[in-house]
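Trainee: Quick check, what structure comes out for this input:
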Amino acid sequence: MSLFWERLPEPVILLTIIFIIGICQQNVSTKELPTYVPICKRTDRNLNECFKKATMIIRPYITKGIPELQIPAIDPLMIPMVMLEQGTQAVNYKAKLRNLKVYGLRNYQFNDVKLDLNKLTIQGKITVPMISLESDYEIKGRALVVPIQGMGIFKANLTDVKSDIMIEVKVVKKRGDEYLEPKKINTKFTIGNAMANFDNLFNGDEKLSKATNSFLNGNSKDIVDEIKPAIETLIAMLAEDIGSKVFDSTPYSKLFPK
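Mentor: So this is what the prediction gives:
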């Protein structure tokens, strides 16, 4: 079970994400890192710079997926289902996104990285110029003062996406070796601009759909602020999913040799 189910923010009543490959893996065996993955020694005085450089070197590989580590492609990132339910005074809704495709993650950039292997923490500032989303949707609820209901195709563009991530790990012994394991992950993010479109709102009422989408986009900053807890939890769960697969397949001594 993901550690995030224990700490969902109060406004987020429910956030369920079903991955193609679940966070918990069964029968995982120790694997050698692919030769193209850079190795940063834990004694390196320039460890932060080494790790930052490594994130760029592996970017084209993680974009397509790394089968050896059971990591699926991140561009597009495919998520079969996301279910959201939130209740606040400003935003109250139930939504289901199916076959969610996330485009643009291949252009991620780590602007700052800080590794402290004594405290077992990893901090990073990540930017992505633009992220595009597309999925089938079902939604019913209210955003600010406007009711929203329908099912169809959802599309959105997010620009200047920035995320601060803090990962705490712990060392665990298994399979006769030491491995890292995510202990706690916190994320904060900002978006420069967001534009979205829900087609077929209100049973295909074109006039009402157009007015609702226009209102949502005109107030996108306020709406994004309201649903931030859900999005930040989603980012953290994705980070845990990828991190868990890397950590669980490769011993600490091979990830960061002395």
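Trainee: okay, CA-based contacts and neighbour counts for the rest of this
Mentor: Will do.
Trainee: List the buried residues for the helix ranked longest in the chain?
Mentor: Counting residues, the longest helix found in the chain (DSSP state H) is helix 220-249. Within helix 220-249, the residues that qualify as buried by neighbour count (16 or more other CA atoms under 10 Å) are 220-224, 226-237, 239-249.
Trainee: Repeat that for stretch 141-154.
Mentor: So stretch 141-154, judged by 16+ other CA under 10 Å, has buried residues 141, 142, 143, 144, 148, 149, 150, 151, 152, 153, 154.
Trainee: Would you do the same for the sequence below? I want to compare the two.
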Amino acid sequence: DYFPRCSIDDPNLNNCLLKAFNTVRPYVKKGVEEIGILPFEPLVLPTFNLSQENLAVNYTLTAWNFTIRGIDNYNVKEINYNPQTLTFSAKMKFDALPFYSMYEVSGRLLHIPLEGKGFVSTTFLGPINATIRIEGELVEVDGVEYYNTTNIKVTEIIKDMEITVEGLFEGDEELGRITNHLLNLFSAEIMQAVTPALEQLAEEMLMRFMKSFTGSIPIEGKGFLSAAFLEPINTTIRIQGELVEVDGVEYYNTTNIKVTESIKDMEITIEGLFEGDEKLGKLHTAEELEKSDYKAKDTNSETEGSDQDEDEAKYEN
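Mentor: The predicted structure is shown next:
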């Protein structure tokens, strides 16, 4: 009810997925409690840890009540799905992403020492470009196949940021002012250095979303069929067997089964017929066929009525 269905055999699958991403935007923003999708506007993370140790940066950060806005305001520029490898890839673009959080940090960014605990407000400046690759597998639950995400790789291009950090160096105002000045002066270089950690955080966030999103939506093949065999249904079953002895104990071994069924009628609905042609799909009774503009053309003049070869029936408009 929430999301459009896309058949993996649809030749226009990528266009369907692109439409689906735009359709889910309001649900991404507000969340869908019934299927476990949390609101993304704003997106609030109770707590997380980030750490890096290399020549450019060396720090440990703990954040809580992390709140970021604007994630729902995305633009999907390209999306592709490979049904053979079950792999999605997408190119997305975001405007500026502001966020704020409580934090505790120890270490350095470039040559700038950081030590403190307090409040941080940051804006990643747009445009922000992201490439996302999602790998998965099909799992069956109660006879229905679902897409299970197994790996996510995110690549981000964030060119610059604006940042204000409170509570540095036990509240030393002068050191705090100088540090904030340096953080913004070298913001582009810092942004480049910490991007790998942000990509990892994005992968964890996206994995949580994909687990709730795809875990609630069945994967469809070439179409969807629902049918009901109408009562009464009479069945005769004939089972033949033989006795076999195992360790001195005789067992009944079934050798043949014959089932005869009497099903007089049914009701059926099929989606995805004739590559999605809605008009042809509706012609499911002889009466509707006669009323339509479509005519059955007999390609064999010697064949008529119920003996007509269905493979030779042609529909013309």
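Trainee: follow-up on the earlier one: now, which of the buried residues of stretch 141-154 of the first structure sits nearest residue 180 of the first structure?
Mentor: Set against residue 180 of the first structure, the nearest of these by CA to CA is residue 154 (37.8 Å).
Trainee: Touching, that closest one and residue 137? I think so.
Mentor: Yes: with contacts counted by CA atoms under 8 Å, residue 154 of the first structure reaches residue 137, the gap being 6.0 Å.
Trainee: which residues of the second structure does the longest helix of the first structure align to?
Mentor: Mapped onto the second structure using TM-score structural alignment, helix 220-249 of the first structure covers residues 187-216.
Trainee: Kindly report the same for stretch 51-60 of the first structure.
Mentor: Using TM-score structural alignment, stretch 51-60 of the first structure pairs with 17-26 in the second structure.
Trainee: Go ahead and name everything in contact with that stretch.
Mentor: 2, 3, 4, 5, 6, 72, 73, 76, 78, 79 (CA atoms under 8 Å, 6 or more residues apart in numbering).
Trainee: Output those in JSON lines; the columns should cover distance to residue 99 of the second structure and secondary structure.
Mentor: Output for the contacts of stretch 17-26 of the second structure, formatted as JSON lines (distance: CA to CA, whole Å; DSSP: H, G, I helix; E, B strand; the rest coil):
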{"residue": "2", "distance to residue 99 of the second structure": "28", "secondary structure": "coil"}
{"residue": "3", "distance to residue 99 of the second structure": "28", "secondary structure": "coil"}
{"residue": "4", "distance to residue 99 of the second structure": "31", "secondary structure": "coil"}
{"residue": "5", "distance to residue 99 of the second structure": "34", "secondary structure": "coil"}
{"residue": "6", "distance to residue 99 of the second structure": "34", "secondary structure": "coil"}
{"residue": "72", "distance to residue 99 of the second structure": "14", "secondary structure": "coil"}
{"residue": "73", "distance to residue 99 of the second structure": "14", "secondary structure": "coil"}
{"residue": "76", "distance to residue 99 of the second structure": "22", "secondary structure": "strand"}
{"residue": "78", "distance to residue 99 of the second structure": "26", "secondary structure": "strand"}
{"residue": "79", "distance to residue 99 of the second structure": "27", "secondary structure": "strand"}
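Trainee: Quick one: these as CSV, columns for distance to residue 290 of the second structure and neighbour count too.
Mentor: Shown next, in CSV, are the contacts of stretch 17-26 of the second structure (distance: CA to CA, whole Å; neighbours: other CA atoms under 10 Å):
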residue, distance to residue 290 of the second structure, neighbour count
2, 36, 10
3, 35, 13
4, 32, 14
5, 31, 15
6, 32, 20
72, 49, 19
73, 50, 18
76, 45, 16
78, 44, 15
79, 42, 20
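Trainee: Looking at these, which is nearest residue 156 of the second structure?
Mentor: residue 76 (14.1 Å).
Trainee: Leaving out chain neighbours, which residue sits closest to that closest one?
Mentor: Nearest residue to residue 76 of the second structure in three dimensions, chain neighbours excluded: residue 92, at 4.5 Å (CA to CA, 6 or more residues apart in numbering).
Trainee: what residue of the first structure matches up with the one you found?
Mentor: In the first structure, residue 92 of the second structure lines up with residue 126, judged by TM-score structural alignment.
Trainee: And for residue 121 of the second structure?
Mentor: Superposed on the first structure with TM-score structural alignment, residue 121 of the second structure falls opposite residue 155.
Trainee: Spatially, which residue comes closest to that match, not counting chain neighbours?
Mentor: Excluding its sequence neighbours, the residue lying closest to residue 155 of the first structure (CA to CA, 6+ apart) is residue 134, at 4.5 Å.
Trainee: Now do the contacts for that neighbour.
Mentor: Residues in contact with residue 134 of the first structure, defined by CA under 8 Å, 6+ apart, are 100, 101, 102, 153, 154, 155, 156.
Trainee: Going by secondary structure, it is in what exactly?
Mentor: Element membership for residue 134 of the first structure, per DSSP states H and E: strand 121-143.
Trainee: isn't there a helix covering residue 48 of the first structure?
Mentor: Yes: residue state for residue 48 of the first structure (DSSP: H, G, I helix; E, B strand; the rest coil) corresponds to a helix.
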